[in-house]
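1. sharing a model that was predicted from the sequence below.
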Amino acid sequence: MNLTEQSKKLNNIEFHFPINNMEIRVLWFRIMNRNKQWRIQRHLHSTFEIHIVQSGDSKVILDNQTFIVKKGDCYITPPGNYHEQINGNEDTYTEYSMNVDLELINNSYSEEYELLNILSNTEVRVLHNSHELISLFEGSLNEAGNGYSGYNRIIINNITNMLIILSRRLSNYKLARMGIQKNTSTGHFSKMHSYIKDNVIKRISVKEVASYVFLSEKQASRVVQQSLGTSLKSLIDVKRNEKACEIIRNTSLQMKEISEYMDFTSPFVFSKFFKRMNDMTPLEYRIMSKNDNL
């Protein structure tokens, strides 16, 4: 079976699967061949589009930058990014392309939460020497073409590994741009995350968490921003909200008691915080939780 037939077969397989805290849906998974003069007009997607150059070269035009991609290069366009693509200097161009929709099952912190934030919030750039991605794509083509037992599971693993490789390479680039050493940043984030979890029932401030890891508030917030794409204050709020939801679901404590237990200044402040985080009051959440368990 030639590459064109393998590409058609791969693209016709429906891939929609969960990986822990994320739903992954592949919209297309195929080879794109172009010859001589060609152009893909300016467009955008509501999903992630991964481009891996198998041979040739092309020019990619975004609203804020233009770059050339060549054999072995890769770039990913997140949702909402306008881009245009035209021929380069070589007569033929072959690109491996995958378009995926990524959706978190819930917004609690997880590896998938971090992966999505990295893919969504890192600027579009060329990743050179993307041979691992080429190998995984070509492995998927072969599996689809052969159709041997277990091919679907192998391709799903390949898709997952491609997303992980992309997020790691983009994360390393982002850290380098910010002047942060990866191991140091990861260590700081891990310590801050653990401190927040251990003290979640207290009124934790950004200054308190930053002081725990001997960083300024600005430095600590930057570490969380590059890890999750959100602020340190938001991370604290998310963790306190998760704890509040857990208590409401699993105990019969009154809202005033929960407010006092979690160190809010008053039941009113607790209710206001909870509604901001969940679009419902604590009481409404308790009723909904009970109904869900019926």
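-> Received, thanks.

2. all contacts plus neighbour counts: C-alpha atoms, from now on.
-> Fine.

3. contacts for stretch 282-294, please.
-> Residues from elsewhere that reach stretch 282-294 (Cα atoms under 8 Å, 6 or more residues apart in numbering): 245, 248-249, 255, 271, 274-275.

4. looking at the residues you listed, which are in strands?
-> Taking DSSP state E as the definition of strands, the contacts of stretch 282-294 contribute nothing to them.

5. give me the buried subset of those.
-> Buried residues within the contacts of stretch 282-294, counting neighbours by 16 or more other Cα atoms under 10 Å: 245, 248-249, 255, 271, 274.

6. in helices only, show me the residues you listed.
-> Residues of these located in helices (DSSP state H): 245, 248-249, 255, 271, 274.

7. the residues you listed: which two are farthest apart?
-> R249 and S271 (15.4 Å; Cα to Cα).

8. I236 against D198, yeah?
-> No - contact criterion Cα atoms under 8 Å: I236 and D198 do not qualify, at 11.4 Å.

9. pick out whichever of those two has more residues nearby.
-> It is I236, of I236 and D198, that has more neighbours when counted by other Cα atoms under 10 Å, with 22 against 10.

10. excluding sequence neighbours, find me the nearest residue to the more buried one.
-> With sequence-adjacent residues excluded and distances taken as Cα to Cα, 6 or more residues apart in numbering, I236 is closest to I196, at 6.5 Å.

11. picking that back up, adding distance to M162, write the buried ones among the contacts of stretch 282-294 out as JSON lines.
-> Output for the buried ones among the contacts of stretch 282-294, formatted as JSON lines (distance: Cα to Cα, whole Å):
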{"residue": "C245", "distance to M162": "35"}
{"residue": "I248", "distance to M162": "39"}
{"residue": "R249", "distance to M162": "38"}
{"residue": "M255", "distance to M162": "46"}
{"residue": "S271", "distance to M162": "43"}
{"residue": "F274", "distance to M162": "37"}
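
12. where exactly do the helices run in the stretch 151-294 of the chain?
-> 151-178, 182-198, 206-212, 217-228, 232-250, 255-261, 267-278, 282-292 (DSSP state H, counting those that start in this stretch).

13. tell me the most buried of the ones you listed?
-> Of all these, helix 217-228 has the most neighbours on average by mean count of other Cα atoms under 10 Å, namely a mean of 20.

14. tell me which other helices or strands that one touches.
-> If contacts are counted by 3 or more Cα pairs under 8 Å, 6 or more residues apart in numbering; DSSP states H and E, helix 217-228 sits against helix 111-121, helix 151-178, helix 182-198, helix 206-212, helix 232-250.

15. try this one side by side with the last:
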Amino acid sequence: MNISLELSSTLWIKCGSLIFLTCQTSCLILLMRVSRSVQNSELYSASTVVVCSEFLKLLLSIFLILCQEGEIKRSISSIYNEIIVQYNDMIQILIPSTLYIVQNNLLYFAISHLNAVLYQILYQSKIFTTAIFMILLLNQRLRLTQWFALLLLSTGIILTQLPSLNQSTSSSEFHSNLYGLLAILLASVTSGFAGVYLEKIFKGTSTSIWMRNLQLGLFGVPIGLFGVFINDASRVKTLGFFYGYTPIVWIVVILQAFGGLAIAFVMRYADNILKGFSMGLSMILSSLISYFLFDDFTPNM
């Protein structure tokens, strides 16, 4: 009976986290597009948004650890043990944390150079990079039906968006799309590797999800600040760290932070393949909304 209840609870967590991740990703893509559709003089620095979302995720993780442990003293002891005493385990998180920061900056760059539909089509390549890294890192052999399902999902998304690719583009638009293409392909590789590597860590130890997210945040915030220094130091010094921030930008920050927690749930209770399907469904959903909001593509009749 207890085993049955535990399996049922795990199933609900898996389904709930996948549904939340699908909705979160759809909203995030659309709001990222809206937030970047302003004049360059009023545009916020994407690198600062990455830092803010990582910092918010860090605070949320600390709060959830406090809720889990029940008291401050026990929480501090648990954090000290995981961060300081077991520092070798902590160092493992450095790799995916760095890659996620790189990926987030690449995605902001890509969405600034591509329309929402083209962005979604190209980002489907991460489904296959994820599958390849699952074979290499987890020794997980995908069944033929799984490969077929992945191919069918990607093909379906691409076919629904093909009309947008028939529109003529100027030379400047072509070069802009090319930069966006390179950025998003690199983001797909970093996403695939980081996701599978993190899944291996999540499922290889009994450390709580909140603690893992805390570890990611402890690396993510300073790495993100380094990215701000490299990419936007003069701009931030002149205009300020939060220049260009609007209510929509803050919603993007919040969605990105909660999305990180949702991905952690999916990796613990499901896997990266199911995460890929969730992302694929979010692409279809956001494409339909994008058609009505941005007129990014015109369907053929």
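-> Yes, it's here. As the structure is a computational prediction, the values presented were derived from the model and not from experiment.

16. TM-score for these two?
-> For this chain pair, the superposition-based TM-score is 0.23 by TM-score structural alignment, normalised by the length of the first structure; 108 aligned residues with a Cα RMSD of 6.2 Å.

17. re earlier: you'd agree the residue nearest to I236 of the first structure is up against D237?
-> No - applying Cα under 8 Å as the test, I196 of the first structure and D237 come out as separate, 9.8 Å apart.

18. need the contact list for A194 of the second structure.
-> 95-97, 99-100.

19. and which of the residues you listed is nearest L153 of the second structure?
-> Y100 (24.2 Å).

20. where's the closest one, which helix or strand?
-> Secondary structure from DSSP states H and E places Y100 of the second structure in helix 94-113.

21. list the buried ones in that helix?
-> Under the neighbour-count rule (16+ other Cα under 10 Å), helix 94-113 of the second structure has 94, 96-113 buried.

22. what packs against the next helix or strand after it?
-> Per DSSP H and E, the first helix or strand lying C-terminal to helix 94-113 of the second structure is helix 116-123. Secondary-structure packing of helix 116-123 of the second structure (3+ Cα pairs under 8 Å, 6+ apart): helix 2-36, helix 144-161, helix 171-204, helix 272-294.

23. cutoff 7 Å now
-> Helices and strands touching helix 116-123 of the second structure, by 3 or more Cα pairs under 7 Å, 6 or more residues apart in numbering; DSSP states H and E, are helix 144-161, helix 171-204.

24. in the last one, what's buried?
-> Along helix 171-204 of the second structure, these residues count as buried under the neighbour rule (16+ other Cα under 10 Å): 177, 179-181, 183-202.

25. cool, the first one as well?
-> Buried residues in helix 144-161 of the second structure, counting neighbours by 16+ other Cα under 10 Å, are found at 150, 153-154, 157-158, 160-161.

26. circling back to that earlier point, out of the contacts of A194 of the second structure, the closest to S61 of the second structure would be?
-> For those, the closest approach to S61 of the second structure (Cα to Cα) belongs to S97, at 14.9 Å.

27. picking that back up, how about the helices and strands packed on helix 217-228 of the first structure, which one is nearest S97 of the first structure?
-> Nearest of these (Cα to Cα): helix 151-178, 11.8 Å.

28. got the angle for the closest one vs helix 217-228?
-> 160 degrees (axes from the mean of the first three to the mean of the last three Cα atoms, to 10 degrees).

29. what residue is smack in the middle of the first structure?
-> The centroid of the first structure falls nearest to L116 when counting by Cα atoms, centre = their mean (0.7 Å).

30. for that residue, which non-adjacent residue is spatially closest?
-> Here the nearest residue to L116 of the first structure in space, its sequence neighbours aside, is L102; by Cα to Cα, 6+ apart that works out to 7.4 Å.

31. could you measure that neighbour against L175 of the first structure, distance?
-> Counting by Cα to Cα, to the nearest Å, the gap from L102 of the first structure to L175 of the first structure is 23 Å.

32. what do you get for V60 of the first structure?
-> Taken as Cα to Cα, the span from V60 of the first structure to L175 of the first structure is 24 Å.

33. hmm, back to that, could I get the helices of the stretch 151-294 of the first structure as JSON lines with distance to N35 of the first structure?
-> Converted to JSON lines, the helices of the stretch 151-294 of the first structure look like this (distance: least, Cα to Cα, whole Å):
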{"stretch": "helix 151-178", "distance to N35 of the first structure": "27"}
{"stretch": "helix 182-198", "distance to N35 of the first structure": "42"}
{"stretch": "helix 206-212", "distance to N35 of the first structure": "55"}
{"stretch": "helix 217-228", "distance to N35 of the first structure": "40"}
{"stretch": "helix 232-250", "distance to N35 of the first structure": "49"}
{"stretch": "helix 255-261", "distance to N35 of the first structure": "66"}
{"stretch": "helix 267-278", "distance to N35 of the first structure": "52"}
{"stretch": "helix 282-292", "distance to N35 of the first structure": "56"}
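
34. do you know which of these lies nearest I40 of the first structure?
-> helix 151-178 (23.6 Å).

35. what about I86 of the first structure, which helix or strand?
-> Using DSSP H and E, I86 of the first structure falls in strand 83-87.

36. which helices and strands does the helix or strand that contains the residue nearest to L116 of the first structure pack with?
-> Assigned by DSSP H and E, L102 of the first structure belongs to strand 92-104. Applying 3+ Cα pairs under 7 Å, 6+ apart, we find strand 92-104 of the first structure packed against strand 22-35, strand 48-55.

37. closest one to S227 of the first structure among the ones you listed?
-> Closest approach to S227 of the first structure among those is made by strand 22-35 (17.3 Å; Cα to Cα).

38. tilt between that closest one and strand 83-87?
-> 30 degrees.

39. can you point out the buried residues in strand 22-35 of the first structure?
-> In strand 22-35 of the first structure, counting by 16+ other Cα under 10 Å, buried: 22, 24-31, 34.
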